[in-house]
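S.K.: Have a look at this prediction, sequence included:
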Amino acid sequence: MQVHLETTGALARRLRVQIPAERIDSAVAKRLKNIASRAKLPGFRPGKAPMKVIEAQYKDSARYEAINDLVRETYPEAVDKVQVQPAGYPQFEITGAEGDGFEYVASFEVYPVIVLDKLSGLQISKPAVEISESDIDKLVDNLRKARRIFKEADRPAANGDSVKVDFEGKLDGEAFAGGKGEDVEFEIGAGQFLPDLENGIVGHAVGETFTVDVAFPADYRAEALKGKTAQFTVTIKEVKEVQLPALDDAEFLAAHGLTPEQGAEALRAKARQALENERNKAVKARLKSQVLDQLLAAHPVEVPASLIEQELPRLREEAAARMNMGKIKADKAKELLPDQLFEATAKRRVALGLLIGEVIKTKNITLDSARVEQALAEMAADYEQPEQVQQFYRSRPDMMQGLRAVVLEDQVVDALAADAAISEVSQTLEQLLNPQAQA
């Protein structure tokens, strides 16, 4: 077998392989012998037809199949012979024949050569965040709001109340589609309806009928209403005010795994722990993002197109899952979520994967099993039955492999951060969890 490697681009390679006649003859003979042992031909018992008859009927197809088998069989041998590492599956082409031999070409990309020569110049900004009493107050208030109830109120409607109304909107005295509703319930201030309508209800009591001018925004979805002002006739049929559970309410405490004896202080302590956990996760994510961003910026990588192509379906599947699109056919998913939506992300993900792999080799990083167990425990702790979650993960090799990959990536980040210049920046919890708040 003769092998010749050609460089056709930065990462593109063309491997030309010539298979000698004797190897093909051997493969064809083996295939014909296999066919002969089971062939059913008129005038002969099964498996008893003479080889000449078998050859006359099956030699061409046997040769075609033998060549295909030889391409798959000899490709790894040829790659090993020229000492290259293909990235992705190759494209094969039968290019010619010499005597009874043949030649094929395998076109593929190779992995880029990566030189990690700028690992020591990373500059990391680490958020320094103290959990304040007001942070705890906000979380406790949110926990109470999550278990709120509404009771009828004998007073005019106020912001935050739940109301039941009938309404009918008219534009220049004419009713319009979608402008009428009966027994419609909503919370004032929750943004379910246009602000003018919600605000116009404030101050009116049950039984009142009144008119409110409602301005539609210029980008409103209904073309006929864009930028227009309509008049809505509204009748209030019910007003309910919100009631939050008391901090020492037994049912409220029980919902958070606490007893009345433990009381509100235990709830606040639990809230503090939850916020500290959230802070720690956010700080870790912020550091990881900076490390990986700077690793990629300092070491631009030529990314094999074949690896990007492999990444696109995974990103599309992840996006479809986030959008609750359910199981849809691959071609339909590609139509709804075309490749160009994910190309930049796919390129970044592949490039980082290559760089992280090189860091692992350069720094001799091995997976820390104790950290895997710790990560599994921390992840499961967010669920009501953590032990069952851990058992479920352990029963799924694919999920455990994903968890190990995350842990190994975290170890890479830690190794790089250990050589980085780190400066602390004071932030509030709100700024950490919602970066837009810094503006």
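M.R.: Happy to help now that I have it.
S.K.: drop to CA atoms for contacts and neighbour counts, all remaining ones
M.R.: Will do.
S.K.: Figure out how far the biggest helix by length in the chain is from the centre of its chain.
M.R.: Assignment by DSSP state H gives helix 263-298 as the longest helix of the chain. Helix 263-298 sits 20 Å away from the centroid of its parent chain (CA atoms, centre = their mean, to the nearest Å).
S.K.: alright, now check it against this:
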Amino acid sequence: MQISVEKAGNLQRRVTVQVPGEELHAQIEARLRELGKKAKVKGFRPGRVPPKVLRQMYGKSVQQEVVAQTVQASLAQAIEREALRPASNPVLDGEPSLPKGGDLEFTARIEVYPEVDTIDAAALHMKRPQAEVTDVDIDDMLETLRLQRQTWRPVEGKPQPGQQVTIEYTAQTDAGPVPEQGRQRLALVIGESGFDALEQAVSDLQAGEETEVELTFPADYGESGLAGATARVQLTLTGVLESHLPEIDTEFIRSFAVESGAIEDLRDEVRNNLERELKQASTSFMKAQLVERLLELHADLEVPEGMVRDEARNLARHFASSRGQDPQQADPGPFVDGALRRVKAGLLLAELARQNHIMIDGARVRESIETIADTYEQPREVVQMYYGDQRLLGAVENAVLEEQVVDWVLERAKVEHEPMSFKDVISAASAAGKGQ
């Protein structure tokens, strides 16, 4: 087998492979002989089919099969022999075929990972959050739990801040009515919806009253036909409701699987959950810092275009799905910059792991999966599901490996401890996550 590699760009390689025809013809004949042992051909006994008949019946399909397998195997050998690091699957130039009396020759285009200089972790400066869960944090979470179980009761009069209103409406845009038939229903809390113009439109109404106004809908409005649009809206205020919060009593406590019904046990459970959340947020915060440092140091790093295209497509589809739109019709264009950043960050973290021989810790993977599973009613089945689905398992393994990289860097970097509150760490981690 002959191999030649041509550089077609910084990260593009053209690999040409030539395999002697004799080798392939020998494989084809061997396959035909194997077929002849069990082939059922009318007029011939099993194992007695003449080679000429076998070639007429199966020769073309066997040759295609041998060529395809040879291409796959020889490409793998070429990649290993030339020490290439493919970033995606090779793309063949045309359909490889075996000419009569000739050799198999084909060319493949391969996009490779960039070469990254050794990253000196000791030269990195990092801040580690120094925070703990306080009684105030627990009190705040208990209040949040009460809000999650709040009930709404009808009241009379015009809506006041903190009250919930229910609305039915139709909107006329330049593109037509939304919805096309019937009326759309909406519920929002006065002072919390972020849609000030709509809140103002219903502020002087009582339940059952109607009005007509012109509204410009927010760009992120959930109804795709109205997002960012200006429309003439006919709306009816169908209800005004007031919030009622449950008391933290035995029944309330037991509803969170605290069988004792004791407030002390609920507070302990809340503390454990918040401490777990704090640990995860601290890791996310430090990972975001590490990513920023790496991106600053490698601002000119070129990354595989195919990876950026795939990531932009995935981001666009995820965004479209979250808005109830057809993900297959999503435009990846607006997501290219974010995809480039994500791909570059992922490559640099993976490079840190590769350069320093950081391997995935199976025990940490198991612990992470069990932590996820504990949030479900049937944790054992969830664990089995993760280990039975390579996509789910791979996502957890990647996350764990990145955590290991962060831990490894923190042991060597210049680390400054920064006192922070629980809420500050959570907010910082959330903001960092949106920037990734």
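M.R.: Now that the structure is in, tell me what you want to look at. Being a predicted model, the structure only gives us computed values, none of them experimental.
S.K.: Report the buried residues of the longest helix of structure 1.
M.R.: The neighbour-count check on helix 263-298 of structure 1 (16 or more other CA atoms under 10 Å) flags 264, 267-268, 270-272, 275-276, 279, 282-284, 286-288, 290-292, 294-296 as buried.
S.K.: cool, stretch 411-424 of structure 1 as well?
M.R.: Across stretch 411-424 of structure 1, burial judged by 16+ other CA under 10 Å covers 411-414, 416-417, 420.
S.K.: Stretch 239-259 of structure 2 too?
M.R.: Using 16+ other CA under 10 Å as the test for burial, stretch 239-259 of structure 2 gives 239-243, 246, 248, 252-253, 258.
S.K.: swap in stretch 45-53 of structure 2?
M.R.: Within stretch 45-53 of structure 2, the residues that qualify as buried are residue 49, counting by 16+ other CA under 10 Å.
S.K.: what does that stretch contact?
M.R.: With contacts defined as CA atoms under 8 Å, 6 or more residues apart in numbering, stretch 45-53 of structure 2 is touched by 32-33, 36-41.
S.K.: Mean per-residue distance, whatever helix or strand residue 66 of structure 2 lives in versus structure 1.
M.R.: Per DSSP states H and E: residue 66 of structure 2 is located in helix 51-81. Compared with structure 1 after fitting, helix 51-81 of structure 2 deviates on average by 4.6 Å (mean CA distance after the TM-score superposition for structure 1).
S.K.: Pull the distance from that helix to the chain's centre.
M.R.: Distance, stretch centre to chain centre, for helix 51-81 of structure 2: 38 Å (CA atoms, centre = their mean).
S.K.: Sitting in helices, which of the buried residues of stretch 411-424 of structure 1 do you find?
M.R.: If you go by DSSP H, the buried residues of stretch 411-424 of structure 1 have 411-414, 416-417 in helices.
S.K.: Name the nearest of these relative to residue 157 of structure 1.
M.R.: residue 413 (54.2 Å; CA to CA).
S.K.: all helices of the stretch 201-350 of structure 1, in order?
M.R.: Counting by DSSP state H, counting those that start in this stretch, the segments of the stretch 201-350 of structure 1 that form helices are 250-255, 263-298, 305-322, 330-336, 343-362.
S.K.: Equivalent analysis for the stretch 1-150 of structure 2, please.
M.R.: For the stretch 1-150 of structure 2, the helices defined by DSSP H, counting those that start in this stretch cover 21-38, 51-81, 135-148.
S.K.: Which residues does the shortest one contact?
M.R.: Spelled out, it's helix 135-148 of structure 2. Under the contact criterion CA under 8 Å, 6+ apart, helix 135-148 of structure 2 has outside partners 245-248, 267, 270-271, 274, 422.
S.K.: so how far does it sit from its counterpart in structure 1?
M.R.: Following superposition, helix 135-148 of structure 2 is found to deviate from structure 1 by 3.2 Å on average (mean CA distance after the TM-score superposition for structure 1).
S.K.: Tell me the buried residues in that helix?
M.R.: Of all the residues in helix 135-148 of structure 2, those buried under the rule 16+ other CA under 10 Å are 137-138, 141-142, 145-146.
S.K.: same check, this time on stretch 13-24 of structure 1
M.R.: 13-21, 23-24.
S.K.: ok, so of those residues, who is nearest residue 199 of structure 1?
M.R.: The nearest member of the buried residues of stretch 13-24 of structure 1 to residue 199 of structure 1, counting by CA to CA, is residue 13 at 67.6 Å.
S.K.: Please tell me how far the closest one sits from residue 308 of structure 1.
M.R.: For residue 13 of structure 1, the distance to residue 308 of structure 1 (CA to CA, to the nearest Å) stands at 17 Å.
S.K.: Skipping adjacent residues, who's closest to residue 235 of structure 1 in space?
M.R.: Nearest non-adjacent residue to residue 235 of structure 1, counting by CA to CA, 6 or more residues apart in numbering: residue 209, 4.3 Å away.
S.K.: Now do the same contact list for the one you found.
M.R.: With contact set as CA under 8 Å, 6+ apart, residue 209 of structure 1 has these partners: 233-236.
S.K.: got it, and residue 88 of structure 2?
M.R.: Contact analysis of residue 88 of structure 2 by CA under 8 Å, 6+ apart lists 110-112, 306-307.
S.K.: how does it look with 7 Å?
M.R.: By CA atoms under 7 Å, 6 or more residues apart in numbering, residue 88 of structure 2 lies in contact with residue 111.
S.K.: gap between the aligned partner of it in structure 1 and residue 308 of structure 1?
M.R.: Pairing criterion TM-score structural alignment: the partner of residue 88 of structure 2 within structure 1 is identified as residue 88. Distance of residue 88 of structure 1 to residue 308 of structure 1, given as CA to CA: 10 Å.
S.K.: Same check on residue 178 of structure 1?
M.R.: 46 Å.
S.K.: Neighbour count for these two, which is higher?
M.R.: residue 308 (21 against 9; other CA atoms under 10 Å).
S.K.: Count the residues that sit near residue 2 of structure 1.
M.R.: When neighbours are defined as other CA under 10 Å, residue 2 of structure 1 has 11 of them.
S.K.: Could I get the contacting residues of the closest residue to it other than its chain neighbours?
M.R.: Of all residues not flanking residue 2 of structure 1 in the chain, residue 18 sits nearest, at 5.1 Å (CA to CA, 6+ apart). For residue 18 of structure 1, the contact set (CA under 7 Å, 6+ apart) comprises 1-3, 102-104.
S.K.: Good, we can wrap up now.
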